[in-house]
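Engineer: okay, predicted coordinates and the sequence, questions at the end:
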Amino acid sequence: MRRNHSCGPYARLTAHGSRLTARDRWTDPLELAPEECRELGLRDDAQKAITKQRTRRMPEDFDRGRSLEELEGLRWPVPPADTTPMVRNVYELRRRPVATLEPHELARLIGQDVGLPWLLPLAVDILRDTAPKQADGGWFDDDLLYAVITRKPEVWATAPGPAHELKETVAVLTDVSRYVRQDIDAFLSVLPGDDA
């Protein structure tokens, strides 16, 4: 069975014999190979949009009143009827204005590598704004932090500004679990020098 490295930890995999097809798994269409796009019936213009998104750098500013579908210019096909509730939720969240997403919803989307060019800067802003409260003994959203710091190094290469802000933010966190601390250390180890 082919392993699906492009999906987050909640991905649904279904094997048909020894072959796993794109239709059998949920993933961000940006992670699909061209042949998988054709297999799912995505049109050529959708395939071009996917290719464009793969090379996109994090935007400096964007209209947070728009949905991920609007920002990406890509509407995902309707999920299959037997899709898990988590996958249906991801599809629904992509249709909502980004500004209305709560931290736990951002964590879910980011954890699935969905909409990263737009959601990571927003999540880093939230983490930056709440970090001082944690340092003063307040509550901190470990789920959002975990989703953000566990993105692949390639993601942070396209987002040097948010990466630098997140580096400064995690420096003030004093009361995180040892597991989150390990993930923070792993995140910091893949960042380029102070030129970020």
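Structural biologist: Done, it's in. Quick caveat: nothing in here was measured; it's all calculated off a predicted structure. Residues are numbered from 1 along each chain as shown.
Engineer: from now on I want contacts and neighbour counts done on CA atoms only, so please keep to that.
Structural biologist: OK.
Engineer: list the contacts for the nearest residue to residue 75 once chain neighbours are set aside?
Structural biologist: Nearest in space to residue 75, with sequence neighbours left out and distances taken as C-alpha to C-alpha, 6 or more residues apart in numbering, is residue 69 at 5.5 Å. By C-alpha atoms under 8 Å, 6 or more residues apart in numbering, residue 69 lies in contact with 75-76, 94-95.
Engineer: also this one, for the comparison:
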Amino acid sequence: MDHLLHLDRTLDELDLPRWTLPAADATHLVREVHELRRVRLGKLGPADLRVLISQEVALPYVLPLTVRLLLEQPLVEASFYEGDLLLAAVSAPASAWAMLPGLNARLRAVITALSETAVADLPRGGAQELARFVARSESLR
């Protein structure tokens, strides 16, 4: 199934069951994630995708959108620094990536095409996270 065909729909529509409204005393992050589930996929930006990935929400829908963006801008700054969306993506559980082998391969290609300088400019541990993802991805082939 090509999850990118659903850009006009929301995660609440696609990733059933729909979530109920957050509790009145919910944290800002919980309220934000609930709100993002009601945004059309085509309207989700890099920061939104980073939040959803970090919270492991609807990854079969969120990761394809993320890879599509990273193909164009591998080091896009979502919220904090250049490459933060990429690092969030490679930190997604291996089980999520195993369900998306084609996207996994495309992201691996993006990562291996990055210059050494770009990788070195990532925050501490970033280069190792990318290397771990590439190694893990290659074992899935």
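Structural biologist: In hand now; what should we look at? These figures come from a predicted structure and were not determined experimentally.
Engineer: chain center to the longest helix seen in structure 1: distance?
Structural biologist: Scanning structure 1 for the longest helix, with DSSP state H as the assignment, gives helix 116-135. The chain centre lies 14 Å from the centre of helix 116-135 of structure 1; the measure is C-alpha atoms, centre = their mean, to the nearest Å.
Engineer: same question for that helix: list its buried residues.
Structural biologist: By 16 or more other C-alpha atoms under 10 Å, the buried positions in helix 116-135 of structure 1 come out as 116-124, 126-128, 130-132, 134.
Engineer: ok, back up a step: now the contacts of residue 69 of structure 1 as CSV including secondary structure and neighbour count?
Structural biologist: Putting the contacts of residue 69 of structure 1 into CSV (DSSP: H, G, I helix; E, B strand; the rest coil; neighbours: other C-alpha atoms under 10 Å) gives the following:
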residue, secondary structure, neighbour count
75, coil, 14
76, coil, 14
94, helix, 22
95, helix, 15
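Engineer: hmm, which of these are common to structure 2?
Structural biologist: By both residues aligned by TM-score structural alignment, their matches' C-alpha atoms under 8 Å, the contacts of residue 69 of structure 1 still in contact after alignment to structure 2 are 75-76, 94-95.
Engineer: JSON lines for the residues you listed, including distance to residue 48 of structure 1?
Structural biologist: Listed next are these as JSON lines, based on distance: C-alpha to C-alpha, whole Å:
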{"residue": "75", "distance to residue 48 of structure 1": "13"}
{"residue": "76", "distance to residue 48 of structure 1": "14"}
{"residue": "94", "distance to residue 48 of structure 1": "19"}
{"residue": "95", "distance to residue 48 of structure 1": "21"}
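Engineer: where's the residue nearest to residue 75 of structure 1, which helix or strand?
Structural biologist: helix 68-72 (DSSP states H and E).
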